[in-house]
Each structure stands twice: as structure tokens, then as C-alpha cells.
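Q: How does the following fold in three dimensions:
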Amino acid sequence: MKTTIDMNWVKDHIDDENIVIADCRFNLQDPREGRRQYNKAHLPHAVYFDLEKDLSRQATRHGGRHPLPDVKDLAFKLGNSGVDHRKTVIAYDDQGGAFAARLWWLLNYFGHDKVLVMDEGFSAWHKEGYPVENDRPAPHPTQFVPKVHNEMIVTHVDVCSLLENKDNVALIDSRARSRYLGEEEPMDAKAGHIPGAENWFWKENLTPEGKWKTEPELKNRFASLENKKSITVYCGSGVTACPNILGLQKAGFTNVKLYPGSWSDWISYEEYPIAKGAENKNG
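A: I've put the predicted structure just below:
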């Protein structure tokens, strides 16, 4: 299944009536920056999707920093953005696809697989001199009917079961190596990783130039996971796990699930174990 799309193709099809462009730019350190950048300039017809207001619901004690959004709320936002079962959504950001991939994953979770992440991001688009706008589009509202696929997610209880039964399964930590090792933790109250997890930093799905690696390159990257009967992916809060899931899907894997609460949910349970340091060749 195709997961990414070249920005030259996007430029040539930007006015197609069956395409909805989604701007997903965001900054975890400055949550308002993405909206400011959108207001300054965005791709023609692009609708803004805010990570914390649209692609997440409000955090509570458990569930992580970016819990999955309320189904009705996101379905309403999608419908008001002109998205229905006929439309293809093309998502972009300026952070290597981290936030665009969150929308990509959510749409698949909602049963809508007509969604692609634009290879490269807004800066590359702007650098090429491609058209931008600073006005807000007026899409034709429609009804988006979600068909939620709960088999695509796991809970903290499921992860506990993985720790007890490690028979040919993989648990992937998508964060930077220093966070996985427990050497630093800039976002959450505790440092380390879930015991048994392997570290596959999500940014290694990208080339040094910031483009998504090719299917053969990603197949090679994830080759050691080929015989795993299931792969569970987490990060800090269920966001940057999504580009790893996209990379795995691009490489041909279909047995991949997201732990939405991720590390920030795991550490909210005082009784759950924490590991630090390297555990295996990817950990």
C-alpha cells in the first residue's frame, strides 16, 4: 500500500477536487507555533490539523501525553474539512513527517486508507518556489463516517502480556537513543524504556536530506523483524511511533500495532518496571 507521495505530484494535483490537503505542522516545545506558521503561509487549500486540539484529546492521569482523540470530535473535524470516503488526504508537516504520520495513522485507524504523507515538508515545498497561500480555505462540509479498527492498538495491559510472553514478538521504542537508554528525558517524569523493547529511532526512516527512504531501503532496515508474528510500536506519547509504523508498512509489514499511551502512559503506573541501558543489538 502506498504511504508517501512526491511533492511534485502534489503540486500537479493540488487543485483536484478529490484531494484534501492537511497541514500538520507542530512544535512540542511551542504548541502554538504550527498554527502561526500555517497562518503565515501554507499549501494551497490546506486545512490545519493541530496535534493537541484535533489529533489528541486532553490528557489525564493515565493514557499518556497525547491520548487518541475522541472519535466523534475528529470525525466532525474531518467532515468540516471536506473529508469523506471519496477523498484522498495528503498530509504534510515540517518535522520529518512526525505529525503528518499521526494523521495518516489516525485515518487508517478510522478505516480511511486514502491518505498519504507528502515526502519532504513545507520548507522543501517553499524552497522550490511552489505556490503558497495565507488565507483560510472554505471547504465544502460533508460527513465523515469512521469505522474504527481497534485491532490496530494495544493497551498497557497488552504490553504487560508481551513482557510475560515474548514468543516471537517485537516491542519497538521509537525515541532517540539517549532517551531509550535513560541518559536523558526532556519530556517525561521518568527516564528509561519498557523492558525488552528494541530501539528503532524513527528519524532513521529518513535520508540525510529528510526524504523518506525507499521501500528497499526500509525493507533492509527492518530485515531482522521479518519473522516476528507481531510488532508493537511506542514512543513518548504515541506521536513519533506513527512514522515508524508508516516506515514498517512501507517496507511491507502488516502485523504492526500502536501503543497510543506509550512511555508517558507506562510510567503513570508506579508498579510497572523500567529498564535503562542497552538490552540487545537494537537496544
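Q: only C-alpha atoms for contact and neighbour calcs from this point on.
A: Will do.
Q: what does the one helix or strand L171 maps to rub up against?
A: Applying DSSP states H and E as the criterion places L171 in strand 169-173. For strand 169-173, the surrounding residues in contact (CA atoms under 8 Å, 6 or more residues apart in numbering) are 162, 180, 193, 196-201, 225, 228-235, 241.
Q: and with 10 Å instead?
A: Here strand 169-173 makes contact (CA atoms under 10 Å, 6 or more residues apart in numbering) with 159, 162-163, 179-180, 193-202, 225, 227-236, 240-241, 244-245, 256-259, 262-263, 282-283.
Q: just checking, which of the residues you listed belong to helices?
A: 159, 162-163, 179-180, 241, 244-245, 262-263 (DSSP state H).
Q: Give me the PyMOL select line for the residues you listed, limited to the buried ones.
A: To isolate the buried members of the ones in helices among the contacts of strand 169-173 in PyMOL, using 16 or more other CA atoms under 10 Å:
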select buried, resi 159+162+179+180+241+244+245+262+263
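Q: Here is a second sequence; please produce its structure as well for comparison:
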Amino acid sequence: MGNLGLTGKETIVIYESGFGMRAARVGWMLEYAGAHKVFLLEGGFQAWRKSHFPTENRPLEPEAKIFRIRPLARLLATADEIRSDKSAQILDVRSEGEFTGKEGRECDKRQGRIPHARWLEWTNFIEGGKRFKTRSEIASVLKERGLNKNRSTVVVTYCHRGARAAAAYYALRSMGYGKVRNYVGSWHEWSARKNLPVEK
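A: Prediction:
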């Protein structure tokens, strides 16, 4: 990151072509590494261009700086922590087929879900693939699914490899949930560890 001219102290805005999970994952990784101010550009580059904001295509040659990595453990959930912390709310943000075990990726050793996980697909937080839904809309979704209103509760999001979970992480953060953690290993790791239980 230092080669990109970043120290972690500046404001960093992450975007992709549209709006979704890729920018969210990069943003989460930067926060975990210790970056202080990370934001996602709603609508991505497409929305920026549609708004007629300035663009450029010349290559940048930033001055190299030092980015000191200071991992923030409170943003990360591990498989062992999920097993030991019975009070945490586990949120599976994959598709319904993945949640029920009827669908899955070939690279996964087993199909199903983490025991006691609740299902709320990450797309429920997104409006038309362009932006996050409004706070009131997200609040309605959470209420409908009966998710804990106590925003001091630890909430762990997971998907297949942490990208969709990162989008859900930011949506919940915007709602005031202060203890959201991303299980980056997600189902890919959980399914591969034979000592970990699976529900279907």
C-alpha cells in the first residue's frame, strides 16, 4: 500500500465499476490493516461518470510512503471464535441455495451452513445493484428477519470467501452496529475443516 502513496491516515475512497461486494472487500481489508478513514463510492465509477464528475486516464506515479500495518482484530472473526462465542449473532449472507446446502461451489468440501446462523442474503442491503438501501429500508429488512435490535451485540457476517460478507458488514455498520465482524475464511474454510459442524 505504501507504493500507492498511502500511509493509512488519509481518507481513502474505494470504488468498482458498479456497486457491490468487491469494493467492500477491499475497503474492509484496508480497515483491518489499520487505515483510519475508508469509504465506498456508492454507484461506483458508473455513477460517477453519469453525474458528469471529472475523470482522467493518465497513469499515476505516487510518491512511495510507509503504510504501517496494524491489524484490528475486532473487525475479524475466526472459526474458533465463532464456535466459542455462543452470544454472537451469525449472519449467512449467501444465496438461499447455499444456505440450505442445495447449492454450492465445487471447491467446498461440504455444503450447508454454520450451525445457528441466520440467513439474510447480502442483496437485501442493495438497491438495484447501484447503492445501499436507505437506513429505513435496511431497518425494515432487519426487523422482518427478527435480527437482534441490541446494536452492541457481536454480529458475524460470512459468505463464501468474505466479499459479500464485507458488503453486509458495511450495511450493518451504517445502521449503528458497532461490533460487526467479517469471517473472511467464510464457508470455504469452514467446510474444509472436518472438525467443524455443519447444518442443512
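Q: returning to what we had before: among the contacts of strand 169-173 of the first structure, name the buried ones.
A: Buried residues within those, counting neighbours by 16+ other CA under 10 Å: 159, 162, 179-180, 193-194, 196-202, 225, 230-236, 240-241, 244-245, 256-259, 262-263, 283.
Q: sorry, back to before: which of the ones in helices among the contacts of strand 169-173 of the first structure lies closest to N220 of the first structure?
A: N244 (14.1 Å; CA to CA).
Q: can you pull the contacts of the residue nearest to the spatial centre of the second structure?
A: Geometric centre of the second structure, nearest residue: A166, 0.5 Å, by CA atoms, centre = their mean. Counting by CA under 10 Å, 6+ apart, A166 of the second structure touches 20-29, 93, 122, 157-159, 172, 180-184.
Q: Please name the nearest non-neighbouring residue to the equivalent of G196 of the first structure over in the second structure.
A: Taking TM-score structural alignment, the alignment pairs G196 of the first structure with H116 from the second structure. Of all residues not flanking H116 of the second structure in the chain, I90 sits nearest, at 7.1 Å (CA to CA, 6 or more residues apart in numbering).
Q: The one you found -> the first structure?
A: Counting by TM-score structural alignment, I90 of the second structure corresponds to L171 in the first structure.
Q: again with T134 of the second structure
A: Aligned by TM-score structural alignment, T134 of the second structure pairs with T214 of the first structure.
Q: what's near enough to touch its match?
A: T214 of the first structure makes contacts with 4, 205-207, 220, 247, 250-251, as judged by CA under 10 Å, 6+ apart.
Q: just checking, which of the residues you listed belong to helices?
A: 220, 247, 250.
Q: possible to save the residues you listed as a markdown table with neighbour count and distance to N134 of the first structure?
A: Compiled in a markdown table, these are given as follows (neighbours: other CA atoms under 10 Å; distance: CA to CA, whole Å):
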| residue | neighbour count | distance to N134 of the first structure |
| --- | --- | --- |
| N220 | 12 | 41 |
| G247 | 27 | 31 |
| K250 | 21 | 33 |
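Q: where along the first structure do the strands fall?
A: 4-5, 19-23, 47-48, 88-92, 115-118, 169-173, 198-199, 230-234, 256-258 (DSSP state E).
Q: Format the ones you listed as a markdown table; extra columns: distance to P141 of the first structure.
A: Listed next are the strands of the first structure as a markdown table, based on distance: least, CA to CA, whole Å:
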| stretch | distance to P141 of the first structure |
| --- | --- |
| strand 4-5 | 25 |
| strand 19-23 | 12 |
| strand 47-48 | 12 |
| strand 88-92 | 15 |
| strand 115-118 | 18 |
| strand 169-173 | 38 |
| strand 198-199 | 42 |
| strand 230-234 | 34 |
| strand 256-258 | 30 |
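Q: So which bits of stretch 120-131 of the first structure are buried?
A: Within stretch 120-131 of the first structure, the residues that count as buried by 16+ other CA under 10 Å are 120-122, 125.
Q: what's the span of that stretch, first residue to last?
A: Taking CA to CA, to the nearest Å, stretch 120-131 of the first structure runs 16 Å from one end to the other.
Q: Aligned against the second structure, show me the partner of K250 of the first structure.
A: Using TM-score structural alignment, K250 of the first structure pairs with S174 in the second structure.
Q: Just list the residues touching its match, thanks.
A: When contacts are counted by CA under 10 Å, 6+ apart, S174 of the second structure touches 132, 134-135, 138, 168.
Q: about what we covered before: go through the ones in helices among the contacts of strand 169-173 of the first structure and say which is closest to K40 of the first structure.
A: Using CA to CA, A241 comes nearest to K40 of the first structure of those, at 28.7 Å.
Q: Would you mind finding the match for the closest one in the second structure?
A: Here A241 of the first structure is matched to A165 in the second structure, going by TM-score structural alignment.
Q: how near is the residue nearest to H116 of the second structure to P115 of the second structure?
A: In terms of CA to CA, I90 of the second structure sits 9 Å off from P115 of the second structure.
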